[in-house]
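[1] Give me the fold of what follows.
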Amino acid sequence: MCNLSEGVYNDGVCDRAKEDLKNLIQSTGWSLAKAMAMLRIPPEERKDFEKALKKQH
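    Here you go, the predicted model:
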């Protein structure tokens, strides 16, 4: 996959993961940390998701 299409794909995956996190937190009342663990988001990516979700609020 070329770099451009890879970047577009990764952005879409990240956007979907952020939506999944928000929905899981709202549905279950879990913390962000627990929701990320349940979705098996790698530890090295969790800080990025935390920052992105805090920006949206």
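
[2] contacts and neighbour counts: CA atoms only from here.
    OK.

[3] Identify each buried residue in the strand or helix carrying residue 11, please.
    Using DSSP states H and E, residue 11 maps to helix 3-28. Residues 17, 18, 21, 24, 25 are the ones in helix 3-28 that count as buried (16 or more other C-alpha atoms under 10 Å).

[4] quick one more, to check against the first:
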Amino acid sequence: MLGYAVLFFIIALVAGVLGFFTLASAAAGIAKILFFVFLVLFIISFIFGRRRV
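    Next up, the predicted model:
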């Protein structure tokens, strides 16, 4: 999931440089959402993965 977030961030950068600002904005929004979903899932798996008895 983090790989997809980085991919969309790179797409946003390239689109912004080329002048496709609407596409860049959409790709940046998707990258931000994917990053936060990754972050939440990482924290949840870190907390519950350490609770082995």
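
[5] thinking again about what came up before, so the helix holding residue 11 of the first structure corresponds to what in the second structure?
    Under TM-score structural alignment, helix 3-28 of the first structure corresponds to residues 24-49 of the second structure.

[6] where's the closest residue to residue 16 of the second structure other than its chain neighbours relative to residue 11 of the second structure, distance?
    On the basis of C-alpha to C-alpha, 6 or more residues apart in numbering, the spatially nearest residue to residue 16 of the second structure that is not a chain neighbour turns out to be residue 24, at 5.3 Å. As defined by C-alpha to C-alpha, to the nearest Å, residue 24 of the second structure lies at a distance of 7 Å from residue 11 of the second structure.

[7] can you check residue 29 of the second structure too?
    To residue 11 of the second structure, residue 29 of the second structure is 11 Å away according to C-alpha to C-alpha.

[8] Kindly report the same for residue 32 of the second structure.
    Computed as C-alpha to C-alpha, the residue 32 of the second structure to residue 11 of the second structure distance reads 13 Å.

[9] Could you measure from residue 10 of the second structure over to residue 16 of the second structure?
    Summarising the geometry, the distance separating residue 10 of the second structure from residue 16 of the second structure, computed by C-alpha to C-alpha, is 10 Å.

[10] That concludes my questions; thank you for your assistance.
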